[in-house]
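Novice: heads up, no residue letters with this:
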């Protein structure tokens, strides 16, 4: 049987309504497969695969069309992260294995560009870093680390004249500089020692603790950053995609997502777990667990709606901490909480408890876990924003149904 005729890059671009450069971006992100044509000089594409992508981009469904006057909301397809069978994958690759072989910077650059070679270093632009430090210095003493990240994003955006350039490579370069600005704009702890290398993890460590940053410590932090880059359509990621759908620039996308991170059921959960572990170290697991349950509070750091058994991110971090002697008390406290709660509430530890164990064991402040989460997840938000920039504008919109009193209603009294 003769093979069906394959499409050229120009034909694919015409069917999708995009530029040829965008077709190559789809290939790098795994949305399309390609192979070399005769002579090996041009790429060709499977027409059926292209047609499936056309349907996805249009948000096509078998249901009835939207009612007149309503917006049709496209399904949010993504090729960034898959979560299934108690595991998760970045573009089909196990993040646990990635963390063993590649740095946070390498994984982020690969997610943004599809390039598996090491990308440019994560260096903060001078103007953006100066602006971020200036606004950080103006914050009141009670301002937290994540507060500093939020104002750093705004300040860095204000001095970046190309922030509205949404071409993929420009967005990736902007993200690289923003992550570096986040880290370098945070104040170093008073007696921090110099970092053993210039990686993001090595530069972030002395901004979270006064403990020396040895190679094992930096490896553990870098692993945490890789594992936390993305986790599907979490609240902050949906927020980031909604902003990108409106064609907000990358700084604004990240700023929007940072607002969602501060929720106690999202990025801030590790801070609650940190305080719980510190309490357990003083009073024991039994009284602390009982106090939480008596007050009707959920135990922070336990259970996850997407995992029936173990959170793989937590397991990796716990395994790394087992090799750190000074982490033993914090690890024992975390295990005691899990075992005590399991008497009546069999919920395994999640990544928030693992981050709390790391922060307690290394003398970091309670919000250190949230800071690590935000820096890491910035890479994931940008990966999702890059996908959204290639979609129909303003497609991420919740379809609402009005349930108020029917019009017309009289004016409120006193108007």
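Specialist: Thanks, I have the structure now. Just so it is clear, the structure is predicted and the values come from calculations on it, not from any experiment.
Novice: hey, let's count contacts and neighbours off CA atoms from now on
Specialist: OK.
Novice: quick check, distance from stretch 295-315 to the centre of its chain.
Specialist: Remark: stretch 295-315 is offset 18 Å from the chain centroid, using Cα atoms, centre = their mean, to the nearest Å.
Novice: same thing with stretch 366-379?
Specialist: Average the C-alpha atoms of stretch 366-379, do the same for its chain, and the two points are 9 Å apart (Cα atoms, centre = their mean).
Novice: structure B:
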């Protein structure tokens, strides 16, 4: 009797209703996505009082959030942003997992920096080894390309061949991905042709392992003969090794974003690297150092930066190797490499030419050197081809793409799905008229 009376006298509070904006914030999506959920039958809506907008049941919204996994808060309009624990870029410094990246690259080999980026653990003396089957497949595929192909062409083909040779490539577990990465990077290096003394490529190549079972040399030493026919000296190898470490990652650069989109779709790591390489080849990204190389060589040939800079400006071209949208001063990667290059006597002319370019352009535009100019100083002074910087960039950044893939594999799949802003003819439009041939 008491229970019945209590039940009869109990009034259930009205269900909490959320506005469209509140619903979007609770789900971490844009308002447009909320209505997409409605159209798919994943959410129900009621017209708001007064007939303006819609309201949503809070419990239903929370249930949807639990089913799909809570998303990150929606980025500001026009921006794509999401949490990452890999790289932080400041006003004049950048950090790998909280550690100053320039100090890390100067003190540790590329492989050690890569391990830090992947695992958060420093493994002194770690080396990467190319497996025989993957290396054989990659070399055959690269060897079948026309002689005029560039290094990025060869690297893209080598990645596909190495993937085909790995039956476990679809295993996205952390240990499998890390094992594949430690094999893929030396495979890419070893698949590139060796440069002879006349700077022409040859089929002979040092592999990424050791016939007697000894530990392979550092990756920088393996890469050196793929870049120049000159013998390696320790100071120059230190510059190359440091450059590889500096270039491993740089937050969400265009190629890294492409790699994360691929990983979001659960593409295997080889496909992730292929996506990154495809974007890297653009002249505004990895290929930018080649433009700086050619400009620097011309400055040395003409005896000064003034006529070269003038020619660039007169033809409407920007002066390569200068400025970076993320740094107000000199790119810290360039600063670090310039310090190392200053200790190499044969780099002095190219380094002076680079400083001349900066000083000449500074008369009118306060632009500072970026890493492309530093890579150009290194490649010009080492007798390397113009595409050297792009090659170094691609090999180095492969480790960064893998780091971002590992991070993305832990997120909800296909979370990066922006909406297009349609600007075409408003429907319904009549069927198009067939044009007679």
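Specialist: Everything's here; your move. Predicted model only: the values in this text are computed from it and were never measured.
Novice: care to give me the TM-score?
Specialist: Here the TM-score for the pair of chains, by TM-score structural alignment, normalised by the length of the first structure, is 0.82; 358 aligned residues with a Cα RMSD of 2.3 Å.
Novice: what's the counterpart of residue 112 of the second structure in the first structure?
Specialist: Aligned counterpart of residue 112 of the second structure in the first structure: residue 106 (TM-score structural alignment).
Novice: Could you check how many residues crowd around the equivalent of residue 310 of the second structure over in the first structure?
Specialist: Taking TM-score structural alignment for the superposition, residue 310 of the second structure sits opposite residue 290 in the first structure. The local packing of residue 290 of the first structure (other Cα atoms under 10 Å) involves 14 other residues.
Novice: got the buried residues for the helix or strand encompassing residue 290 of the first structure?
Specialist: Under DSSP states H and E, the secondary-structure element containing residue 290 of the first structure is helix 285-294. By 16 or more other Cα atoms under 10 Å, the buried positions in helix 285-294 of the first structure come out as 285, 288, 289.
Novice: Look up how far residue 291 of the first structure lies from the first one.
Specialist: Summarising the geometry, the distance separating residue 285 of the first structure from residue 291 of the first structure, computed by Cα to Cα, to the nearest Å, is 10 Å.
Novice: ok, now residue 317 of the first structure?
Specialist: From residue 317 of the first structure over to residue 291 of the first structure the distance is 27 Å, taken as Cα to Cα.
Novice: now residue 158 of the first structure
Specialist: Residue 158 of the first structure is 47 Å from residue 291 of the first structure, where distance means Cα to Cα.
Novice: so the lengthiest helix in the first structure corresponds to what in the second structure?
Specialist: Using DSSP state H to define each element, the first structure has its longest helix at helix 368-389. Taking TM-score structural alignment as the measure, the second structure aligns residues 388-409 with helix 368-389 of the first structure.
Novice: average gap between that stretch and the first structure?
Specialist: Taking mean Cα distance after the TM-score superposition for the first structure, the mean distance separating stretch 388-409 of the second structure from the aligned residues in the first structure is 0.4 Å.
Novice: aligned partner of residue 89 of the first structure in the second structure?
Specialist: Structural correspondence for residue 89 of the first structure with respect to the second structure (TM-score structural alignment): residue 95.
Novice: I'd assumed residue 88 was in contact with that match.
Specialist: Yes. Residue 95 of the second structure is within contact range of residue 88, at 5.1 Å (criterion: Cα atoms under 8 Å).
Novice: Just give me the residue closest to the centre of the second structure.
Specialist: In the second structure, the centroid-proximal residue (Cα atoms, centre = their mean) is residue 256; its distance is 2.7 Å.
Novice: For that residue, which three-state class applies?
Specialist: helix (DSSP: H, G, I helix; E, B strand; the rest coil).
Novice: aligned partner of it in the first structure?
Specialist: Here residue 256 of the second structure is matched to residue 237 in the first structure, going by TM-score structural alignment.
Novice: Now do the contacts for that match.
Specialist: Taking Cα atoms under 8 Å, 6 or more residues apart in numbering as the contact definition, residue 237 of the first structure lies against 257, 380, 381, 384.
Novice: Residue 242 is in contact with the last one, correct?
Specialist: So the one you mean is residue 384 of the first structure. No. Using Cα under 8 Å as the test, residue 384 of the first structure is too far from residue 242 to be in contact (10.1 Å).
Novice: Return the distance of residue 7 of the second structure relative to residue 429 of the second structure.
Specialist: 58 Å.
Novice: Of those two, which one has the most company?
Specialist: Neighbour tally, residue 7 of the second structure and residue 429, criterion other Cα under 10 Å: the higher count belongs to residue 7, 11 against 7.
Novice: any idea what the more buried one aligns with in the first structure?
Specialist: Structural alignment (TM-score structural alignment) places residue 7 of the second structure against a gap in the first structure.
Novice: Residue 7 of the second structure: what secondary structure?
Specialist: Judged by three-state DSSP, the three-state class of residue 7 of the second structure is helix.
Novice: if I look at it, how far off is residue 150 of the second structure?
Specialist: With distances taken as Cα to Cα, residue 7 of the second structure is found 80 Å from residue 150 of the second structure.
Novice: Then residue 427 of the second structure?
Specialist: Residue 427 of the second structure sits 46 Å away from residue 150 of the second structure, going by Cα to Cα.
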